[in-house]
Structure formats: structure tokens, C-alpha cells
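Peer 1: Need a 3D model of the sequence below.
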Amino acid sequence: MVEAWYLLEEGEGPGPSVGLSALRKLGVCYWKLDADKYENDPELERIRKEKNYGWMDIITISKEKLPNYEEKLKMFYEEHLHRDDEIRYVLDGGGYFDVRDGADRWVRIAVGKGDLITLPAGMYHRFALDRRAYVKVMRLFVGEPVWTAYNRPADHLEARAQYVQFLARSV
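Peer 2: The predicted model follows:
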């Protein structure tokens, strides 16, 4: 099961937990799969077909595997959004997706092996590794991959306007 909670001010520890239903109201989708069989998993194939996730690759984020590791970590942690959904399937290791709720508060979502998560286009978020400083993820896309991140503020983008409208309807 997914673990999520509100981030409090620095040094105050984790805040109240956030359930899956609250994450769904933010547009976050989540599945728990068996990462040991990702190459031949009928459940993953069903999700990919249903959601039209046609393109995929696998990336390992660690000092040993990722060029410009420190620079990339800083970039991932900068608050940003994308024009397309961000779809990640954790095959090993772990980290945190921090997302903004409708009141602009941070919600931290812990992801680990077997977690498949989708953040909607237009949602402000950031990513950090957990204490293991390692994650291996499958990146999925609808259509051709687009890697462009738009750092906050990016409220002028159509994807952001659509996401804000989605939030207003889901309250």
C-alpha cells in the first residue's frame, strides 16, 4: 500500500497521513505490482494497454550509474511540472515524490519496489531519493517521450490550467 503524508515545516517530522482516495482526488494513480516479473507481467501489460503507455525505458539513478548525478538530483528536486503525465514504475530502490495538493501544501509519497505511480500533467512536484540513494525505474509515456520540465512558476501553461480545473471539480 502506498504511504503518503503531509510535509510539515523543516525539523517537525512527518505530518498527517494521506490516503489513496485523497491522492486520487489530486489525480495521482497508483498500483502495486510484482517488480521481479516486470518483463512478463500480465498486470503491467494490461495497465499499459488500458492507459496507452506505449513507450518505455529503464533508468538507474545512483552515483555509479547516472552521469552528472549531483546535478540531476538537484534538477529532480526543483519544483516543476510537465505537459504530460509522469509515469514511473519502481523496479528497485526507492524515493519520494512530493506533490502539491489543492491548497498548495506538500504531500510526500514514498515509492519503493513494485510501486507504479502516475502524476498528472500540470501538477507541481519534485523527486528525491530515499536514504539508499538508489532507484531503478521504468519510465513510461503515452506516445513519444518528452523530457521537458517547467520550473515553478509555470501557471501560464495549458497543462497547468487544465490541472487546476480538474482540482476544482474534484473537491
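Peer 1: Going by C-alpha atoms from here, please, whenever you check contacts or count neighbours.
Peer 2: Noted.
Peer 1: got the buried residues for the longest helix along the chain?
Peer 2: With secondary structure taken from DSSP state H, the chain has its longest helix at helix 158-170. Applying a neighbour-count criterion of 16 or more other Cα atoms under 10 Å, one finds 159-161, 163-164, 167 buried in helix 158-170.
Peer 1: To check against the first, give me the structure of this:
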Amino acid sequence: MIEAWYLDECNGDQRLPHKCDPNKPVSLEELKQLGVLHWKLDADIYESDPVLQKIREEWHYTYNDIISIHKDTLPNYEEKLKMFFEEHLHLDDEIRYILDGRAYFDIRDKEDKWIRISMNKGAMITLPAGIYHRFTMDETNYTKAMRLFKGEPVWKAYNRPADDFEVREKYLNSIKSA
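Peer 2: All right, here's what the predicted structure looks like:
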């Protein structure tokens, strides 16, 4: 459901895997040390899934919506993909649950190198507030995702550099000891 690796140095099509040769995988434990949490859920029953409900209660995810990202369903698809792929951070956690299709999140490691996280149907991750990241589709150009929030949805992204935010400093301090 979730696979991660270091990105190669190629600047070609962002929707390609961009694995190094040889591949440099990143373990789920290494992602956890960077504050990235993950779950494997049954996307076919997301509306009534007791596991998802328990996660929502434990983590206080009180709001959700569903977005279908495809050229036929998302207005200004190509422009939105460019915007999603700009390196940024949020002041709140970013929680995404893939209900169908596939997509990538790229995050920075402790040395500021890119790690690509591949997500398939049933994968849910939380990116911590303050982590630099970006999002893109894979070659299928389709994903349906649930976006979850603590309280009201917050859509504001702060493009890099955004190091002056307290949440960025808090994030960096949290991964120093990990």
C-alpha cells in the first residue's frame, strides 16, 4: 500500500517513479522517524469502516471530504498539479486516505533529500505540520482521496522558504531526537 524510496536526480516527468539505480528504499520505520504515520485500511468500506472511525476518534479528525483528481473531474487539472507539486508546508497535519487510484507524496528527510512515498488504494498517511512536502499523480493520472482534518479544513500552503513559522521549528526539533 505504501512504498518509499529516495528520488533520483532526474528532473523529468514528475509522474514517473524516479527511483535511483540501484533503488534506495526507505522503510516505514524511517518514515515514522520523520513524523509520517501510515495505516492500511479497506477502502471498499470507508463509509462504515470501524478501523477508520477509531482512527478518526483517536486523532480527532472531525472533518473530511473527498476529492477525485483526474483531468475530467478536477477543473484546471494541469495547473492544480503544478500547484500541488510546489514544495510547501502546512501549519496543521495533512491527512490523506487513498480510496482509489494511486499518487505520490514527496517529503524531505533530515538532510533535506527527497523521499517519494507511493500510495495505493487503502493507504492513509499523516504528514506532520511543518514538514516540507509536495504531491503529484503517477502515470495513471487518477486518484480519489479522502482529506481529513482536525476541526475546520485548512487549505493554506506556505511555499518554501517558510522556515520562520513556529510549526517548522517544532517539527525540526521533533525529528532531531528520532
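Peer 1: now the strands for the second structure?
Peer 2: Assigned by DSSP state E, the strands in the second structure fall at 2-6, 25-26, 37-40, 63-69, 88-89, 94-108, 114-120, 123-127, 133-137, 143-149, 158-159.
Peer 1: Show me what the third one is packed against.
Peer 2: Identification of packing neighbours for strand 37-40 of the second structure by 3 or more Cα pairs under 8 Å, 6 or more residues apart in numbering; DSSP states H and E yields strand 123-127.
Peer 1: same thing with the fourth one?
Peer 2: Using 3+ Cα pairs under 8 Å, 6+ apart as the contact criterion, the secondary-structure elements in contact with strand 63-69 of the second structure are strand 143-149.
Peer 1: which ones are touching residue 89 of the first structure?
Peer 2: Residue 89 of the first structure sits next to 114-117, 137-140 when contact means Cα atoms under 8 Å, 6 or more residues apart in numbering.
Peer 1: how far does stretch 13-28 of the first structure sit from the chain's center?
Peer 2: Distance, stretch centre to chain centre, for stretch 13-28 of the first structure: 13 Å (Cα atoms, centre = their mean, to the nearest Å).
Peer 1: actually stretch 56-66 of the first structure, not the one I typed
Peer 2: 16 Å.
Peer 1: repeat for stretch 80-95 of the first structure
Peer 2: Mean-position distance between stretch 80-95 of the first structure and its chain equals 4 Å (Cα atoms, centre = their mean).
Peer 1: just stretch 75-87 of the first structure next, same as before
Peer 2: Here the centre of stretch 75-87 of the first structure is set off from its chain's centre by 8 Å, with Cα atoms, centre = their mean.
Peer 1: so how far does that stretch reach from one end to the other?
Peer 2: Distance between the boundary residues of stretch 75-87 of the first structure (Cα to Cα, to the nearest Å) amounts to 18 Å.
Peer 1: counterpart of it in the second structure, which residues?
Peer 2: Using TM-score structural alignment, stretch 75-87 of the first structure lines up with residues 83-95 of the second structure.
Peer 1: that older thread, go through the buried residues of helix 158-170 of the first structure and name the one nearest residue 24 of the first structure.
Peer 2: Comparing the buried residues of helix 158-170 of the first structure against residue 24 of the first structure with Cα to Cα picks out residue 167 as the nearest, at 10.5 Å.
Peer 1: Quick one: map the closest one onto the second structure.
Peer 2: Structural alignment (TM-score structural alignment) places residue 167 of the first structure against residue 175 in the second structure.
Peer 1: Relative to residue 161 of the second structure, how far out is the residue lying closest to that match once chain neighbours are set aside?
Peer 2: Spatial nearest neighbour of residue 175 of the second structure, excluding adjacent residues (Cα to Cα, 6 or more residues apart in numbering): residue 34 at 5.8 Å. To residue 161 of the second structure, residue 34 of the second structure is 19 Å away according to Cα to Cα.
Peer 1: hmm, back to that, pick the one among the contacts of residue 89 of the first structure closest to residue 47 of the first structure.
Peer 2: Lowest distance from residue 47 of the first structure to these (Cα to Cα) belongs to residue 116, with 10.0 Å.
Peer 1: Aligned to residue 44 of the first structure, what sits in the second structure?
Peer 2: For residue 44 of the first structure, the aligned residue in the second structure is residue 52 (criterion: TM-score structural alignment).
Peer 1: My guess is its match contacts residue 41. True?
Peer 2: Yes - using Cα atoms under 8 Å, residue 52 of the second structure is in contact with residue 41, at 7.2 Å.
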